[in-house]
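Participant: Fold the following and give me the result.
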Amino acid sequence: MLPSSLVSLLWLLQLAWAFVPLTPSYINNKKKFSVWSKQKPPKGYKETAGLISKKIQKDAAVSTNDGSFTLSTGISFIFSDADEYAYYVNAGIGSSDFPLLIDTGSAYLWVYDSECNDDSCSDKPLYSASSSGSSSSSKTFDLSYNTGTASGIIVQDDVTIANVEAESFSFGAASVVPDLFQDYPFSGILGLSAGNESSSNLINIVDYLYKNGTIDAAKFALCMSNYVVDDSLQAYGNNSGLLILGSDQPDLYIDPIYSTDILTDSSNHWEVKIDKIFVDDYQLQFQALKIPDYGSSNISRIGLLDSGTTSIILSSKDAITLHSCFANSESDGTQYAIYCNTTSVVSLDIAGHNWTITSDQYLGTAYSEDSGLSGYCVSNFQGLDSTTDGSWILGNIFLKSYYVEFDYANAKVGFAERADNVVVTKGSQDSLAITSSGAESSAGSSAFSSTACTSYFNSSSSTLTSSSANASSTSSNSTSSTSDSKASAAPLLPSFFLLSIMLASYLI
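Facilitator: Have a look, this model is predicted:
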């Protein structure tokens, strides 16, 4: 009989490979059908030309901020690739800097190790355990993605993010990295999922910083859209937002923050209840779904907040229902095509407030004139049964519009309308310094500009390498493996984020 731990691992791997890569893209013409052939528009629903109800309009409230926001300890710029598929923060690990993907669906931090010879590690900053003076345990980690595996050793080193240092922090150093990550400008994953389950001391860095008294609260916030900067921060002008660790920053949002509890049985994901869903002023009804803590509902859904996913992923049946509200929409069962001149607004009621998704967010690439679907655009709402609980994966096209706070201590997520009149200023000279390359960086820490980060990918000579990443205290007789399996729906056009939903199993 197989050991229970091995059975658990085999079951987990099977789950991981059950997920299929999904990219919002053109529908398969061989499988094309009219959505209305599957489901007629809801009775009483009329297509409208824009906002027809006060319900779906954003609050008229304005920010009380005077227009400026000063950077301080615990706040870092975040950046993205040119297509805004991947959002990352610059982290100081040991004596070097690394761009890390911000992923609220991953449980812990791991980086590309200097022992990695895979294509994904080429021309990128690589972590060298031996040269950094870090220590390692006898444990290893192994993460299964549906295009390959990330694996390596578990090490301890000082990690600095937003000028906040986590001393002797445990994380993974991967000598094997799947091709999934090859085309993206980061050197590892900053996991910020809702729970900690690792038996190998691999916990999220926010919880670690709070327990060590380094930050005031066990929470973080994401503002995932560009901020205007003043003249002192021009090197950061192409930022993609801010990461806030351990504090509330009311100048960045329009008060109040609307908070809601994380659902129980959420498998360590940031899952919340979506009370109601509207297209324009029409409230949608779906097939009944069990909502943890609330029972069965045909109007409410589960929302899984994932910064590692770009689009919004619905169950197959829910996607049909939603797209039935868009005139003459087409599908192949997974991808959807809707009119490019659509102006309808999709809105989600969460925590007693209405959060909108407008056409400039959910309309993707236009179809060509000779495609047979001229006048149509790719829908960034996708249909895939990628979660066992039927949740909607709310990726960055939703998150980037708001100030979103993730609260570990109170097991809550808070949402607020973003203050758009903010200009970010430099603050004290102690918090930022000039690097030798001329790009601005937090002194001895991670908040260096995207200019410095980009240089890693334009010149192979910039890549950090080492002859060895062997641990200073490795035991060949005792090895503990941490095995995680993670898969999810991918984002907009290049296939990427099957990063988003981590299903974790840790073997002792």
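
Participant: okay, CA-based contacts and neighbour counts for the rest of this
Facilitator: Fine.

Participant: any idea which residue sits dead centre in this protein?
Facilitator: Per CA atoms, centre = their mean, the C-alpha nearest to the average position across the chain is that of S307, at 1.4 Å.

Participant: neighbours around F381, how many?
Facilitator: 26 (other CA atoms under 10 Å).

Participant: go on, D360?
Facilitator: Residues lying near D360 (other CA under 10 Å) number 12.

Participant: Report the secondary structure state of it.
Facilitator: helix (DSSP: H, G, I helix; E, B strand; the rest coil).

Participant: follow-up on the earlier one: hmm, the residue nearest to the centre of the chain is touching S106, no?
Facilitator: No. Look at S307 against S106 with CA atoms under 8 Å: they stay out of range, at 9.6 Å.

Participant: Can you give me the distance of A173 to D157?
Facilitator: Taking CA to CA, to the nearest Å as the measure, A173 falls 11 Å from D157.

Participant: and if you look at Y236?
Facilitator: Between Y236 and D157 the computed distance is 27 Å (CA to CA).

Participant: Likewise for F69?
Facilitator: In this view, F69 and D157 are 32 Å apart by CA to CA.

Participant: Over to Y87?
Facilitator: Taking CA to CA as the measure, Y87 and D157 are separated by 23 Å.

Participant: Start and end of stretch 74-84, how far apart?
Facilitator: This stretch, stretch 74-84, spans 23 Å end to end (CA to CA).

Participant: Going by neighbour count, which residues in that stretch are buried?
Facilitator: Neighbour counts over stretch 74-84 (16 or more other CA atoms under 10 Å) mark G74, I75, S76, F77, I78, F79, S80, D81, E84 as buried.

Participant: Next step: the residues you listed restricted to strands.
Facilitator: Taking DSSP state E, the ones among the buried residues of stretch 74-84 that sit in strands are I75, S76, F77, I78, F79, S80.

Participant: L6: how many residues sit nearby?
Facilitator: By the criterion of other CA under 10 Å, L6 has 11 neighbours.

Participant: could you pull out the helices for this structure?
Facilitator: Here the chain has its helices, by DSSP state H, at 4-18, 35-38, 129-132, 205-211, 316-323, 359-362, 396-399, 450-458.

Participant: I'd like the structure of this one too, to check against the first:
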Amino acid sequence: MMKLVLVLLVGWTWTSSALVRVPLRRVPTIRSQLRANGLLEDFLKDHRPDMFNRRYAQCFPPGTPSLRLGRSSEKIYNFVDAQYYGDITLGTPEQNFSVIFDTGSSDLWVPSTYCVSQACGTLHRRYRAFESTSFRHDGRMFGIHYGSGHLLGVMARETLKIGSLTAWNQEFGESVYEPGAAFVMARFDGVLGMAYPSLAEILGNPVFDNMMMQKAVDEPIFSFYLSRKTSSSNTQGELLLGGKDEALYNGPINWLPVTAKGYWQIKMDSVAVQGATTLCSRGCQAIVDTGTSLIAGPTVDIISLHQLIGATPTNIGEFLIDCVRLSNLPHVTFVLGGTEYTLTPEQYVRKEMFGTKEFCFSGFQAMDFVSAEGPLWILGDVFLTEFYSIFDRGQDRVGFATAKHPTEL
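Facilitator: Below you'll find the model as predicted:
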């Protein structure tokens, strides 16, 4: 499949003044909803936990006789634990959709009105091409294969709005087949990818690239503030398009260069447990991914980490921790660009209530994902909740600063 890569020059001049805030709502994880309804164990019997994060995708040109993939590229997206979503509109007049703003992928897709799967039922909104005067037919088909199923659809072009920003003639996918329980229980309708164009499976420019080309944003930057689960229901996360918000973080920004322009991939110096035991001791690569709920790493390292924090494996892929022991558990520190980012047990352990009983689950997950630069770690929402993240396409870098939460704002 041909890839379209857009090269951005650092010296571009930005003449617009658009800076748009997109509220991000946090909801119970799909995994916890499955568990609460007694469905998780049966679901995981057929779909190993590590497979939820594997995606294979391919675009098909007109006239393709079969939807069988000729080749595949492996990507990361955790549908089972997706938590943060916001709103967009497509079409004229506008049709509303909730999407995951995902820095671990580059494509935009929403369900089509012609979707035949249970996942496209009454809980999810579907795009109605025949009602939009700005709809443009594309003709190509696309397919995305997940460990728990696959997604098929057709491609189109449409007017996209995020807040007051508009991307004209935006390529996107209309899904017509979404098997799997994870899609059925998802609170979001689709996904809006925010990684580099080389990661895109739908030919054309990703959404943020289109906005930069059309000079819809003030700067070639977007940033994320993710709310904590323990915050009040009125506290929302935020995606800021076109800049960063100094009111949402403390201290200086630590900038790290992107090492491979596909994912937002950076170099990680090391991972330390209680400042002593060191993982990734010679440095390793990491992906900054808003679409993955947990922190993932190579199996050998995550097994060692779980042993150090006293996590016990279950028969459905979860790692349990004794809630009474939280105050005695070690801190886990990620060193990025010489700066330490420390997570306390209260920050890397997820608490969930089932009836009157509280359970504590590890926020770390084993996943063997290898790139040309070696094994990759994934810094997902467990990490990004604590640290404000800034994604700079102008200078190809990612910035981190300590996030301010409600008691600090």
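
Participant: picking up where we left off before, what would the helices of structure 1 look like in TSV with distance to S138 of structure 1?
Facilitator: Below are those laid out as TSV (distance: least, CA to CA, whole Å):
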stretch	distance to S138 of structure 1
helix 4-18	19
helix 35-38	54
helix 129-132	14
helix 205-211	21
helix 316-323	44
helix 359-362	46
helix 396-399	37
helix 450-458	31
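
Participant: Would you tell me which of the ones you listed gets closest to D183 of structure 1?
Facilitator: For those, proximity to D183 of structure 1 was assessed by CA to CA; helix 450-458 is nearest, at 10.1 Å.

Participant: roughly how far out does the closest one sit from the chain middle?
Facilitator: 21 Å (CA atoms, centre = their mean, to the nearest Å).

Participant: now stretch 205-221 of structure 2
Facilitator: Worked out by CA atoms, centre = their mean, stretch 205-221 of structure 2 lies 19 Å from the chain centre.

Participant: what does stretch 334-347 of structure 2 give?
Facilitator: Stretch 334-347 of structure 2 sits 20 Å away from the centroid of its parent chain (CA atoms, centre = their mean).

Participant: start to end distance for that stretch?
Facilitator: Taking CA to CA as the measure, stretch 334-347 of structure 2 stretches 13 Å from start to finish.

Participant: related to what we said a few turns ago, which of Y87 and D157 of structure 1 has more residues huddled nearby?
Facilitator: Neighbours per residue (other CA under 10 Å) separate Y87 of structure 1 from D157, with Y87 holding more: 26 against 20.

Participant: Which position in structure 2 pairs with the more buried one?
Facilitator: By TM-score structural alignment, Y87 of structure 1 lines up with Y84 in structure 2.

Participant: Tell me how many other residues crowd the aligned partner of M213 of structure 2 in structure 1.
Facilitator: In structure 1, M213 of structure 2 lines up with K211, judged by TM-score structural alignment. For K211 of structure 1, the neighbour count with other CA under 10 Å is 13.

Participant: What's the separation between K211 of structure 1 and V159 of structure 1?
Facilitator: K211 of structure 1 is 15 Å from V159 of structure 1, by CA to CA.

Participant: do the same with N238 of structure 1
Facilitator: Applying CA to CA to N238 of structure 1 and V159 of structure 1 gives a distance of 24 Å.

Participant: do the same with D332 of structure 1
Facilitator: Applying CA to CA, the value for D332 of structure 1 to V159 of structure 1 is 46 Å.

Participant: Comparing the two, which shows the higher neighbour count?
Facilitator: More crowded of D332 of structure 1 and V159, by other CA under 10 Å: V159, with 24 against 18.

Participant: Excluding chain neighbours, what is closest to the more buried one?
Facilitator: Distance criterion CA to CA, 6 or more residues apart in numbering; nearest residue to V159 of structure 1, sequence neighbours excluded, is I93 at 4.5 Å.

Participant: Quick check: that neighbour touching V164?
Facilitator: No. Contact between I93 of structure 1 and V164 fails when scored by CA under 8 Å: they sit 11.7 Å apart.

Participant: Could you check which of those two is surrounded by more residues?
Facilitator: Applying other CA under 10 Å to I93 of structure 1 and V164 shows that I93 carries more neighbours, namely 26 against 21.

Participant: picking up where we left off before, of all the helices of structure 1, which lies closest to L222 of structure 1?
Facilitator: Between L222 of structure 1 and these, the shortest separation by CA to CA is 8.1 Å, and it involves helix 396-399.

Participant: Quick one: residues contacting the counterpart of Y388 of structure 2 in structure 1.
Facilitator: Under the alignment (TM-score structural alignment), Y388 of structure 2 pairs with Y403 in structure 1. Neighbouring residues of Y403 of structure 1 by CA atoms under 8 Å, 6 or more residues apart in numbering: A221, L222, C223, L252, Y253, F415, A416, E417, R418.

Participant: could I get those residues as TSV with neighbour count and distance to V111 of structure 1?
Facilitator: Converted to TSV, the contacts of Y403 of structure 1 look like this (neighbours: other CA atoms under 10 Å; distance: CA to CA, whole Å):
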residue	neighbour count	distance to V111 of structure 1
A221	22	22
L222	20	21
C223	24	24
L252	26	30
Y253	25	32
F415	23	30
A416	21	32
E417	22	33
R418	23	31
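
Participant: still contacting in structure 2, which of the residues you listed?
Facilitator: Compared against structure 2 with both residues aligned by TM-score structural alignment, their matches' CA atoms under 8 Å, those retain A221, L222, C223, L252, Y253, F415, A416, E417, R418.

Participant: This completes my enquiry, with thanks.
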